[in-house]
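J.: sequence plus predicted model, see below.
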Amino acid sequence: MKERVIIWFRRDLRLADNPALRAALDGDFDSIVPVYIHAPHELGDWAPGAAQRVWLHDSLTAFSDALEALGSRLLIRRGDTTDVLDTLIAESGATSVYWNRLYDPLTIARDKKVKQHLADNDIETASFKAHLLHEPWTVETKQGGPYKVFTPFWKAIKNRAVDTPLAAPDALPEVWSRIGSESLASLELRPKIGWDRGIRETWSPGEDGAHERLETFLADALETYDEARDEPARPGTSYLSPHLRWGEIGPRQIVHRIEEWLDEHRETKTLRTQADSFLSEIGWREFAHHVLYHFPTTPDEPLDARFKDFPWARDHEALERWQQGQTGIPMVDAGMRELWETGYVHNRLRMTVASFLTKNLRVAWQHGERWFWDTLVDADLANNTLGWQWAAGCGADAAPFFRIFNPARQGERFDANGEYVRRWVPELAKLEDRHIHEPWKAPAKALDTANITLGDDYPEPIVDLKESRREALAAFDEIKNDK
């Protein structure tokens, strides 16, 4: 008897190193039915945000084209996952459903429900590791619990063997023409008003785009990674995070390609150091998923319980000005405008704008987390949660609360000639380098020469950086000794 298998694709939109797909090809199946099920209601508040949906539309387009080039096609369905799978099983005669595992709380709960439902109906299921190097339950402290600090976590995993990536198939079996698909347009992932132009001009979603990004990084940036990674005006980072978010490339593909590149370029101590520095960022991604898996309430609640009683300010106007890049603090405004325009913001700026929101403005970190979720193309629940709790001082391996980034000093250090600020805050373009990060301190003559009137052409600072730092520390004093 011929058997058929459904491959349920989610955030693994690639052909190479796709264990579920490879297992199906290696199995005794005469038909493979690829499907993407659009069910945002099953992810509650953490369904993909607006920028992610723009990316997803183009990623699904690229993946569909790739499947068709091998003789298959991607089915698109929407609705409750169990209902969609039941219908597709009836239409295709499938006896098995395969997928690759994910680790955020609502997805885990949904997948368990789906697995039990299929088992109750005598449908074989199999799931596989594809999204991480090491699954969260496979890493534990000597005491047998989860890690809360990155350095010992990274020490525990950095020398572990990483599985060899799987090759992409050369061909795939045809999907019966009688099995229908909804159109991608019917999912309405792209906005009706074209605010996404900057995103679409900046990025090339899809598996090919991911590998092009990786090769560009290796050729142009890896050798100077430690030097350039913190300078937002330079292309010193990999820009792979949105491709990883949607599984257009997997982490073990990155690890193995870097090792190959080192071999090709006759690895030196300097190259090894640069590569290890970058690979530790892959480690941070692993750590974020480890923390979220073991502490599933952290997207909404601080890991440090003292912060439940922190006296956050309720300042909607301040939040809006931060969101709009109109705070009067150039590095903050530049970061927030880059985010709005491109769906991305440099990591140095992520830390800077998050510190400013949670400490100088004392707006609760959850508001920033939600804004990033809606505006970042690479918004990943694990990374987003870890990053915001780190910035607020209330999460795993968090920066001490008294570590408050001064955005003017950040600008002077990492954007010394003001190139980044001038790009995203053109109102200040003619201001001298020595004044561009603190225009409120510039003498009247310098402002006149640059055709700037503070309060008209560019905002006055929304807060005094020193005074707001003092107030934040005083607020922390109210809770720091709580148990």
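T.: All right, it came through fine.
J.: can we go C-alpha only for contacts and neighbour counts from here?
T.: Fine.
J.: nearest residue to residue 360 other than its sequence neighbours?
T.: Excluding its sequence neighbours, the residue lying closest to residue 360 (C-alpha to C-alpha, 6 or more residues apart in numbering) is residue 468, at 4.9 Å.
J.: which helix or strand contains that neighbour?
T.: Take DSSP states H and E as the rule and residue 468 turns out to sit in helix 465-477.
J.: and for residue 193?
T.: Judged by DSSP H and E, residue 193 forms part of no helix or strand.
J.: ranges for the helices of the stretch 301-450 of the chain?
T.: 316-324, 330-342, 347-355, 365-375, 381-392, 407-414, 419-424, 444-449 (DSSP state H, counting those that start in this stretch).
J.: for the fifth one, packing partners?
T.: Meaning helix 381-392. Applying 3 or more C-alpha pairs under 8 Å, 6 or more residues apart in numbering; DSSP states H and E, we find helix 381-392 packed against helix 269-294, helix 347-355, helix 365-375.
J.: comparison target below:
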Amino acid sequence: MPSPSIVWFRDDLRLADNPALRAAIDRGEPIIGLYVLDEESPGIRPLGGAARWWLNGSLASLAERLAERGGALVLRRGPADRVVREAVTDAAAGAVFWNRRYGGPERAVDAGLKAVLRDAGVEVASFAASLLFEPWTVTTGAGTPYAVFSPFWRACQSLPAPRAPLPEPREIAGARHPIDSDRLDDWELLPHEPDWAGGLRETWEPGEPAARRRLREFLNNDLGHYARARDEPAAGATSLLSPRLRWGEVSPHQVWHEGVATGRAGKFLSELGWREFAWHTLFHSPDLATQNLRREFDAFPWPRLRPSALEAWRRGHTGIALVDAGMRELWVTGYMHNRVRMVTASFLIKNLLIDWRLGEQWFWDTLVDADAANNPFNWQWVAGSGADAAPYFRIFNPDLQAKKFDPDGHYVRQWAPEHLSDDPPPPIVDLRESRQAALAAYDVVKRAARG
């Protein structure tokens, strides 16, 4: 009697370079793909609206690709420790395979499941698939996590090179009697009343095939301009791979090896290293989205929140051209150019003096590529409370940034054209005065750190 293998898909919605799927194929028994929408386990952060939209498309693509090869994707909803155990029972499964996660709550769920299933006689194995380097393999000489990127990345590069990607399976032996599955539409991941996702549909195509196409397009057509033009939001020189990596439609190993093969991807691959740095930081600091990494920043004197200022920032009505353009791009497309992300975040924190956590929450809800590591990590970097931070000097002037990186106004003209009119909207805050207020607030932190 066959004892099927369950492949528990998580943030690895692909067939190629999927070690968990490869292990199930090598075991030689029928395979059941499983995805669990877990919004109930302790500490698990529910997905934002844009992320739910992307997940819907990526799951539909994965299910179609599995079916083409003889497999199937089972969808179930609920706390993962219960749902996975129920799936094992329903399928009389003899093995469960998954690729590792690195957030604290996720690791707790996985460790508990692994222990319970093994006690029940089920084979369980987890694999490295989402990072180039496991977080426990990259530490300082003292055995502590790195707090600065440059030595972190040098340490990574001193390790053996990332493994080669695994090939995509041509056939997947599906179970003869598949277990019950939810209908994807019943999860209601897509927005309605109102349907605000029109811009997302025009901008993106979720799924592994589109991710592979985009990687090839970038390496063949755009990589040559990357180092020179990546900071220009209108240049179209960025990879646009961040949501693909976030959902695991393409693996970092695929990106790494295909990038290395070009012989000219050094700067781009260092950005892949920054992604690694964020995940390693989350591994060692699971509360990254809620607690200052540098605890002296707990003394930062946030003024009383002005809801009208926060709302103006969210909607792109601050009267600051580059900020408004970026926030409107985000609202329409679920994406924002990285240089503009830094500028908009800096403006919220250091000109409006609004807690970085409120900005992080907005990006979590509106970005298609928001993940548990990079989103809070980058917000803390801008705030100065995180890793590799130099808070007293990093206050972006959005007007100067626009002159430097959008000198012809192409980006602003696309997203906030009224700023280029004869009667532009007035700013809601004076940049010079608010910068001085931010520096004064940071001085409070500096004095607190001295004791």
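T.: The structure has been received and is ready for your questions. The structure displayed is predicted, hence computed values, not measured ones.
J.: now the TM-score, please.
T.: Between these two chains, after superposing, the TM-score reads 0.96 (TM-score structural alignment, normalised by the length of the second structure); 446 aligned residues with a C-alpha RMSD of 1.3 Å.
J.: quick one: closest of the helices of the stretch 301-450 of the first structure to residue 141 of the first structure.
T.: helix 381-392 (19.1 Å; C-alpha to C-alpha).
J.: once aligned to the second structure, how far is the closest one on average?
T.: Mean deviation of helix 381-392 of the first structure from its aligned counterpart in the second structure after superposition (mean C-alpha distance after the TM-score superposition for the first structure): 0.7 Å.
J.: thinking again about what came up before, output the residue interval of the second structure matched by the helix holding residue 468 of the first structure.
T.: Mapping helix 465-477 of the first structure onto the second structure (TM-score structural alignment) gives residues 431-443.
J.: how close does that stretch sit to the first structure?
T.: Counting by mean C-alpha distance after the TM-score superposition for the first structure, stretch 431-443 of the second structure comes out at 0.7 Å.
J.: and residue 397 of the first structure, what does it touch?
T.: The contact partners of residue 397 of the first structure, by C-alpha atoms under 8 Å, 6 or more residues apart in numbering, come to 148-150, 390.
J.: quick revisit: so what touches the helix holding residue 468 of the first structure?
T.: Contacts of helix 465-477 of the first structure (C-alpha under 8 Å, 6+ apart): 310-311, 359-362, 401-402, 404, 406.
J.: for that helix, buried residues please.
T.: Neighbour counts over helix 465-477 of the first structure (16 or more other C-alpha atoms under 10 Å) mark 465, 468-469, 472-473, 475-476 as buried.
J.: now residue 406 of the first structure, nearest residue through space, not along the chain?
T.: residue 465 is the one closest to residue 406 of the first structure (C-alpha to C-alpha, 6+ apart), at 7.2 Å.
J.: one step back: can I get the buried residues of helix 465-477 of the first structure in JSON lines including distance to residue 221 of the first structure?
T.: Below are the buried residues of helix 465-477 of the first structure laid out as JSON lines (distance: C-alpha to C-alpha, whole Å):
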{"residue": "465", "distance to residue 221 of the first structure": "34"}
{"residue": "468", "distance to residue 221 of the first structure": "37"}
{"residue": "469", "distance to residue 221 of the first structure": "35"}
{"residue": "472", "distance to residue 221 of the first structure": "38"}
{"residue": "473", "distance to residue 221 of the first structure": "38"}
{"residue": "475", "distance to residue 221 of the first structure": "42"}
{"residue": "476", "distance to residue 221 of the first structure": "40"}
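J.: closest one of those to residue 83 of the first structure?
T.: For the buried residues of helix 465-477 of the first structure, the nearest to residue 83 of the first structure is residue 476 (49.4 Å; C-alpha to C-alpha).
J.: the helix or strand hosting residue 36 of the first structure maps to which residues in the second structure?
T.: Per DSSP H and E, residue 36 of the first structure falls inside strand 31-38. Counting by TM-score structural alignment, strand 31-38 of the first structure falls onto residues 30-37 of the second structure.
J.: tell me who's in contact with residue 64 of the second structure.
T.: Per C-alpha under 8 Å, 6+ apart, neighbours of residue 64 of the second structure: none.
J.: in which helix or strand would I find it?
T.: Using DSSP H and E, residue 64 of the second structure falls in helix 49-68.
J.: now the element after that helix, going C-ward?
T.: strand 73-77.
J.: what packs against that following strand?
T.: Using 3+ C-alpha pairs under 8 Å, 6+ apart: strand 73-77 of the second structure touches strand 31-37, helix 49-68.
J.: next one: stretch 25-44 of the second structure to chain centre, how far?
T.: Centroid displacement of stretch 25-44 of the second structure relative to its chain, using C-alpha atoms, centre = their mean, to the nearest Å, is 20 Å.
J.: please identify the buried residues of it?
T.: 25, 29-38, 41, 44.
J.: from residue 48 of the second structure, how far off is residue 370 of the second structure?
T.: 8 Å (C-alpha to C-alpha, to the nearest Å).
J.: looking at these two, which one has more neighbours?
T.: residue 370 (25 against 19; other C-alpha atoms under 10 Å).
J.: verify the contact between that one and residue 363 for me.
T.: Yes: between residue 370 of the second structure and residue 363 a contact is recorded at 6.9 Å, counting by C-alpha atoms under 8 Å.
J.: endpoints of stretch 176-195 of the first structure, how far apart?
T.: Criterion C-alpha to C-alpha; first-to-last residue distance in stretch 176-195 of the first structure is 38 Å.
J.: which residue numbers in the first structure go with stretch 358-365 of the second structure?
T.: Residue span in the first structure matched to stretch 358-365 of the second structure, by TM-score structural alignment: 367-374.
J.: pull the residues that contact that stretch.
T.: The contact list for stretch 367-374 of the first structure (C-alpha under 8 Å, 6+ apart) reads 48-52, 323, 354, 357, 379-381, 384-385, 388.
J.: likewise for stretch 178-188 of the first structure?
T.: 38, 57, 60-61, 74-78, 91-92.
J.: now these: which count as buried?
T.: Applying a neighbour-count criterion of 16+ other C-alpha under 10 Å, the buried members of the contacts of stretch 178-188 of the first structure are 38, 57, 60, 74-78, 92.
J.: before we move on, back to that, need the max-distance pair from the buried residues of stretch 25-44 of the second structure.
T.: Using C-alpha to C-alpha, those reach their maximum pairwise distance at 29 and 44, which is 31.8 Å.
J.: quick one, helices of the stretch 1-150 of the first structure?
T.: Counting by DSSP H, counting those that start in this stretch, the helices of the stretch 1-150 of the first structure are 19-26, 50-69, 81-92, 105-120, 150-157.
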